[in-house]
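> Sequence and computational prediction follow.
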Amino acid sequence: MKNFLLLAIACVGVTALFFIDAWLLKGVERKHQEDFLIMSETARIRLENSIQSRFNAVSALEALFIIHPRTKPEEFARFAQSLLEKNPPVRALQYADSQTQVTYVYPPKGNEITITKPMVLITDPKRGPFTRKAIETKKPSLQGPFSLRQGGIGVVVRTPIFDGDKFLGLAIGVYDLPALIKEAVGEERRAGIIMQLADLNDHVFSGPEQLSGMIYRQIVRVLDQTWVMTSMPMEAKKPPQLPRALTWIFGLAGLTAIIIAIRLSWRQTARLEQTVKMRTKELEEANLALARDLEEIQRMEKQLLHAHRMRSIGTLSGDIAHEFNNLLSIILGNTELALEDAPENMESRLFLQDVIAACARGKKVVQQIMRFSRKTPSGKTRLNVGPITTQALKLIRGTIGKGVEFRPRYSPGDGWILGDPQEIQQVVVQLITNSVQALGSAGGLVDVRIYTKELFTPLRVFGQDLPPGKYVCIEVQDNGHGIAPQAMERIFEPYFTTRGFGRNLGMGLSVVQGILLGHGGGIRIESEEGRGTRALCFFPAAEAVEQEEAANGDVIVGGTESILFVDDEESIARTNQIRLERLGYSVTEALDPAKALSMVEEDPLRFDLVITDLTMPGMKGDRLIRLIRKIRPDLKCILCSGYNDAVSDEAIEEIGASAWLSKPAKGLDLARIVRKTLDGLT
């Protein structure tokens, strides 16, 4: 069975690698196709614009005869020469009189046949229709491509010259078609596309006769004619092999590591089980009196194994939460920048505001994961137990049936204490979990209250008397089956449970009681069998923290100071650089803490403020601040991190940071903390 499971895991892993490889190939192919379409569109635009700009030479010749209808041959020659010098693709410039007879031609060389045998264009079978069209429409007419009398393939542009309604003649330009095309799209051919030009009758006059494979057809407008431009890639691009190879190498290596880890885990578990069985049998045979001790040892082993697993999960969840915080920082920063640039009446502003609100919700989720992933207490800070209790209720609601009803009763202003938020959450979760389990499958009511109680005389709690003073009380009451009197004496013993052997064994209320002692408080349990249980936890009260209000509402105050922003995530650094530069600051970004340190060493007076991330490869932000403060002790520094509980106020002061900024941060919060730090208000 185990071998079959390993085979199934291997098959799933290899199949996933095949899908990933196919996805990578498809992405590369799509990128190549997009690049090809962009190059083709660019080639068409350049072709149309370039040809049109060269046809302006004929327009200039038209303007000459409108201004000077009696232009002499030598004047025409000088003017035509200046136009030809600026327009290499022009083979010849001509003028036909009001009878459409070609009278002026420049240059003479190469156009001898046109000079010696002048023709009347309107009566010529080939040229007559295009000449009449130009005169009738009073617009330039294009003829060609065709073989020129001067030799080669070209096109002819005939522009009628009118003085009001009076027809004066024709301004004519003879163009070398291959030169026109080469001048317009030579760069695109070198960039990797093959181009074919044809008329609407599929007569190809430029490029290969046949194209196959991935082709792209476009309409090219040239004066009164329409051409068809067909393009194809010069050569098929091969997908990059290195990313594919790395995907397979790392994928197979990871899959192998997983299979090996599973096999080792099975072997270790089997050995552990065998050892436990042997030791148990030996102890039972040696002395039945040690059975109780053996049970406790087994429980401790299970608890230790559970602790190891939770530690591993905590480490993984912390790393994942940190990466999500960086992603949220990028999304929030760029969305706020887009919102600033969006006009007030744009409907998309609502969508951008929804993204910002979603980022705020995502930040709260990440904060919950961060608290779960912490391995050591973060230290005691001034906090309100109300939000922590609300959060605990949300966590527990998703794990219980519908038969349990929670009734929270507390106000946001109550519940300020000096404590460790992680330990406070552990207390609340333990008390509520006990009440839910006491209700059983039948369900019932769990009443949660938070209030401030002032003791004027000592109050008896478990193991001690609380001295008089002001306390915050967290009260959790259920209407379950209650606790029997004989069990009340043992509820604070480790691993004791009222729900039978093997169910919900753990440290339980003993841990809760230890946490309360560490906070200078105590716990009191009141229960009546058949009526329910009430748990009261007392914490010494602290003064409430006043919420700071911005002096000018949401007005963002900027400045002109010089700021060094350090973060190994390029997108985060770039986004915050734009944010601060829009406020008027001069911002320099550094993606490497070592580079940031060298900047300060080279010119200690260059920056007025340093903003650095805490978690970076090579050097953490707290060490960077310490080194910077050794170079310039008065340089203000702000420390940023997604680990919102990772640094206490005492630690920030010890590091030498002026302020702490939680990621992801809104632009308003960033602007305020920067301005307050620069003004010395932190």
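Nice, thanks for sending it over.
> C-alpha from now on. contacts and neighbour counts both.
Noted.
> Next, count neighbours for Glu282.
11 (other Cα atoms under 10 Å).
> Contacts only, for it.
With Cα atoms under 8 Å, 6 or more residues apart in numbering as the criterion, no residue contacts Glu282.
> Kindly provide the distance from it to Leu290.
Here the criterion is Cα to Cα, to the nearest Å. By it, Glu282 lies 11 Å from Leu290.
> And Leu661, by the same measure?
56 Å.
> next one: Ala8
44 Å.
> do Ala646 as well
When distance is defined by Cα to Cα, Ala646 is 45 Å away from Leu290.
> more neighbours, those two?
For Ala646 versus Leu290, neighbours defined as other Cα under 10 Å are more numerous around Ala646 (16 against 13).
> Now do the SS call for the closest residue in space to that one that isn't next to it in sequence.
Distance criterion Cα to Cα, 6 or more residues apart in numbering; nearest residue to Ala646, sequence neighbours excluded, is Ser378 at 6.3 Å. Under DSSP: H, G, I helix; E, B strand; the rest coil, Ser378 falls in the coil class.
> count of residues packed around Ser378?
Neighbours of Ser378 under the rule other Cα under 10 Å: 17.
> Test my guess that it contacts Ile424.
No: using Cα atoms under 8 Å as the test, Ser378 is too far from Ile424 to be in contact (11.8 Å).
> Can you verify my assumption that Thr247 contacts Asp21?
Yes: contact criterion Cα under 8 Å: Thr247 and Asp21 qualify, at 7.4 Å.
> Residues that sit against both of the two, list them.
Residues touching both Thr247 and Asp21 (Cα under 8 Å, 6+ apart): none.
> For the stretch 501-650 of the chain, which segments count as helices?
Applying DSSP state H, counting those that start in this stretch to the stretch 501-650 of the chain gives helices spanning 509-518, 570-582, 593-602, 621-631, 649-655.
> And the first one, how far out from the chain middle?
Right, helix 509-518. 42 Å (Cα atoms, centre = their mean, to the nearest Å).
> residues of that helix that come out buried?
Using 16 or more other Cα atoms under 10 Å as the test for burial, helix 509-518 gives 509, 511-513, 515-517.
> Dump those to CSV, plus distance to Glu29.
CSV is the format used below for these (distance: Cα to Cα, whole Å):
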residue, distance to Glu29
Leu509, 61
Val511, 59
Val512, 60
Gln513, 63
Ile515, 60
Leu516, 63
Leu517, 65
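> Show me which of those residues is closest to Leu597.
Proximity of the buried residues of helix 509-518 to Leu597 (Cα to Cα) peaks at Ile515, which lies at 42.1 Å.
> put this beside the first:
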Amino acid sequence: MKLRAKFNLIFAVWIPVLLAGLGFALVILRDLALGPELTRNTFFLFTMIVSAVLLMLFALGVLLLTDILRPLGLLMHAVQEVADGKTDVDIPISTTDEFGILAKNFKRMAVTIQTRQQELEIEKARLETEVFRRTADLCDINESLRSEQDELLRMTQMKDSLESRLRQSQKMSTIGTLAGGIAHDFNSILTSIVSYADMAIYETPQDSPTYPMLENLMRGTMRAQHLVKQILLFSRQMKPEKKYFECRMVLEEAVTLLKASTRKEIRLHQKIETESTRIHGDPTQIFQVIMNLGTNAAKAMKDCEDGDIYFSIDTVELKDQDVKVYEKMKPGMYVRIRVQDQGAGMDSDTVERIFDPFFTTADVGGGTGLGLSVVHGIVQDHGGDISVASQLGQGATFTVLLPAAAAEAGAKQTGPEMLTEKKHILIVDDEADLAFLIKKMLERFGYDITVRISPLEAMEVFNSRPDRFDLVITDFKMPLMTGVQLACELRNLSKDIPILLMTGFSEILDQKILEEAGVSSIVRKPVVAADLNETIQGVLNIQKQSNSNSTQGES
């Protein structure tokens, strides 16, 4: 390419091919510009020098390309890879010059960085594991703290509930004590009513219009006597008295009483599926069981507009495979009592705890939680079992199993053999009216009666002629001396004298102490003439048989 320049000095310029950013330029100067004085040789020499210089520049460019630019490019590429995060780099420079040393050190630096990164990754993984473990520990601790807080809250709530129930139980205990005292006083009043009603029935002809009235009066007073016994049993002022009886009769009586105390919208039904429901137990306690179950059934239906409660009694035989599901039950015949309601029912947790002491589903202050626990204890004390089947919204059915007694067991005999000879009885009671009323009741059976209203007077008259009396009837509670103490004194004077201890339902007497005192039998107030006479005849017959055996032994 030709270029024109000022003074026509430059003849031509060739643009070189650039190599890696470097190159050279060939400049030819016009010969005319150098002046005519230059010779051809001089020009040739100058041309050779310029060519040599250009050749040197070309060689220098090649050297620069191979020994400087290429290693520098490789190093720049390696730096870029390390900057991009790749530490496993390979720099193909094996020279021993500065570039080789730099490449070697750079590669070692990359290896060191890689090692540090691996160590950092390992440490990071370790720290993450440690953090995870610590976090898990913290979660466990938090969960444990939450559990402990929940347990503390539950125990606090249980404590408050138990304290409330304890206060309610203490109130009930106070009420029971008060009821026991009232029942004792009421029983004393009832004794006179029963005795006089009994005397009135005896002295009234059966065809008299007043005779049925007196019978109704007697039935009412006996029901009142039964009620007093229940109150005293509730207040723990009386021990259970077990005997043989028909359980269906207790069920009928309980249902009759429940009908009077249950709102009219709730209908009570009873079904007696067998005639023989004889068991050995305390009728009052079984009555309490049925009343409690019936009352609970009525309470379970408090939110129902109307409904039915079903009472049923029958007998069932438990075989070996059946008793496995019952605790302390033996194969045999059992009287089964069922009480079914149509109330709200119970969930499984409530069913599991329903017989636990102090557990109640009533609102705070609405119950002591002792009802079904007491029922459970009574049933177990009678050798039986109680269970409940219930689901929410489907009511509940309570089933009571009591060991059945043989039909002939405890069957009432025709009565003791009536003694033909006249017997003399000493009656000791600090209540003069009651003492003379009993005297009049027994005189109609042909007894000779002596009455004393003081234990000291009784000891005096007995000591004067001990063989004069065939039997002594003494009250338990008297001033100066109890009936048991009087019995001990009289036994010291005559070791064979039969003694009957007359007491109300409220006294709890130790049988061992009574035997040591020589008490032959206990007579409960109120006294009915026929029952008292039967007891007297039984004791005298035992005494007669004992004396007869002693006489035969001596002969």
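Looks like it arrived, so ask away. Here the structure is a predicted model, which is why all the values come from computation and not from measurement.
> And the TM-score between them?
In this superposition the chains share a TM-score of 0.60, using TM-score structural alignment, normalised by the length of the second structure; 391 aligned residues with a Cα RMSD of 3.7 Å.
> residues in contact with the residue nearest to Ala646 of the first structure?
Residues counted as contacts of Ser378 of the first structure (Cα under 8 Å, 6+ apart) are 420, 422, 645-648.
> Tell me the residue in the second structure aligned with it.
Taking TM-score structural alignment, the alignment pairs Ser378 of the first structure with Lys239 from the second structure.
> so how far is Val527 of the second structure from that match?
Relative to Val527 of the second structure, and taking Cα to Cα, Lys239 of the second structure is found at 19 Å.
> likewise Ala12 of the second structure?
From Ala12 of the second structure to Val527 of the second structure the distance is 162 Å (Cα to Cα).
> Looking at those two, which one has more neighbours?
Neighbour count, other Cα under 10 Å: between Ala12 of the second structure and Val527, Val527 has more, with 23 against 16.
> Spell out which helix or strand contains the more buried one, please.
Assigned by DSSP states H and E, Val527 of the second structure belongs to neither a helix nor a strand.
> how about it, what's its partner in the first structure?
Using TM-score structural alignment as the criterion, Val527 of the second structure maps onto Ala665 of the first structure.
> Not counting its neighbours along the chain, what's nearest that match?
Ala665 of the first structure's closest residue in space is Ser329 (Cα to Cα, 6+ apart), at 6.8 Å.
> which residues does that neighbour contact?
572, 663-665.
> any idea which of those is closest to Lys26 of the first structure?
Nearest to Lys26 of the first structure among the contacts of Ser329 of the first structure is Ile572, at 29.1 Å by Cα to Cα.
> Map the closest one across to the second structure for me.
Alignment note (TM-score structural alignment): Ile572 of the first structure maps to Leu434 of the second structure.
> any idea how far the nearest residue to that match once chain neighbours are set aside lies from Leu217 of the second structure?
Distances taken as Cα to Cα, 6+ apart put Ser192 closest to Leu434 of the second structure, at 6.7 Å, once the chain neighbours are dropped. Using Cα to Cα, we find Ser192 of the second structure at a distance of 13 Å from Leu217 of the second structure.
> next one: Glu275 of the second structure
Distance, Glu275 of the second structure to Leu217 of the second structure, using Cα to Cα: 29 Å.
> of these two, who's got more company?
For Glu275 of the second structure versus Leu217, the count of surrounding residues by other Cα under 10 Å is larger for Leu217: 17 against 12.
> need the longest strand for the second structure.
strand 307-318 (DSSP state E).
> what stretch of the first structure lies opposite that strand in the alignment?
Using TM-score structural alignment, strand 307-318 of the second structure pairs with 444-455 in the first structure.
> Can you point out the buried residues in the matching stretch?
444-452.
> tell me which of those is nearest to Ala594 of the first structure?
Here the nearest of those to Ala594 of the first structure, counting by Cα to Cα, is Ile450; it sits at 49.0 Å.
> looking at the first structure, which residue lies furthest from center?
Residue farthest from the centre of the first structure, counting by Cα atoms, centre = their mean, is Thr116 at 73.0 Å.
> what's the spacing between it and Gly482 of the first structure?
From Thr116 of the first structure across to Gly482 of the first structure, the span is 123 Å (Cα to Cα).
> Gln298 of the first structure looks like it's in a helix, true?
Yes: assessed with three-state DSSP, Gln298 of the first structure lies in a helix.
> residues in the second structure matched by the strand or helix carrying Lys470 of the first structure, start to end?
Applying DSSP H and E as the criterion places Lys470 of the first structure in strand 469-478. Aligned by TM-score structural alignment, strand 469-478 of the first structure falls on residues 332-341 of the second structure.
> Report whether the expected contact of the residue nearest to Leu434 of the second structure with Phe436 is present.
No: using Cα under 8 Å as the test, Ser192 of the second structure is too far from Phe436 to be in contact (11.1 Å).
> The match of Ile572 of the first structure and Ile193 touch, don't they?
No: contact criterion Cα under 8 Å: Leu434 of the second structure and Ile193 do not qualify, at 10.4 Å.
> of the contacts of Ser378 of the first structure, buried ones?
420, 422, 645-647.
> Including distance to Glu347 of the first structure, could those go into CSV?
Shown next, in CSV, are those (distance: Cα to Cα, whole Å):
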residue, distance to Glu347 of the first structure
Asp420, 45
Gln422, 42
Asp645, 38
Ala646, 40
Val647, 41
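> ok, which stretches of the stretch 51-200 of the second structure are helices?
Taking DSSP H, counting those that start in this stretch as the criterion, the stretch 51-200 of the second structure contains helices spanning 70-83, 98-203.
> Give the aligned equivalent of Val351 of the second structure in the first structure.
When the first structure is aligned by TM-score structural alignment, Val351 of the second structure is paired with Met488.
> Its match: neighbour count?
Counted with other Cα under 10 Å, Met488 of the first structure comes out at 13.
> tell me the centre residue of the second structure?
Central residue of the second structure (Cα atoms, centre = their mean): Arg353, at 4.1 Å.
> How about the secondary structure of the residue nearest to it when sequence neighbours are not counted?
Excluding its sequence neighbours, the residue lying closest to Arg353 of the second structure (Cα to Cα, 6+ apart) is Phe359, at 6.9 Å. Of the three states, Phe359 of the second structure takes coil under three-state DSSP.
> Could you pull out the strands in the stretch 251-400 of the second structure for me?
Ranges of strands within the stretch 251-400 of the second structure are 266-272, 278-281, 307-318, 332-340, 385-390, 396-403, based on DSSP state E, counting those that start in this stretch.
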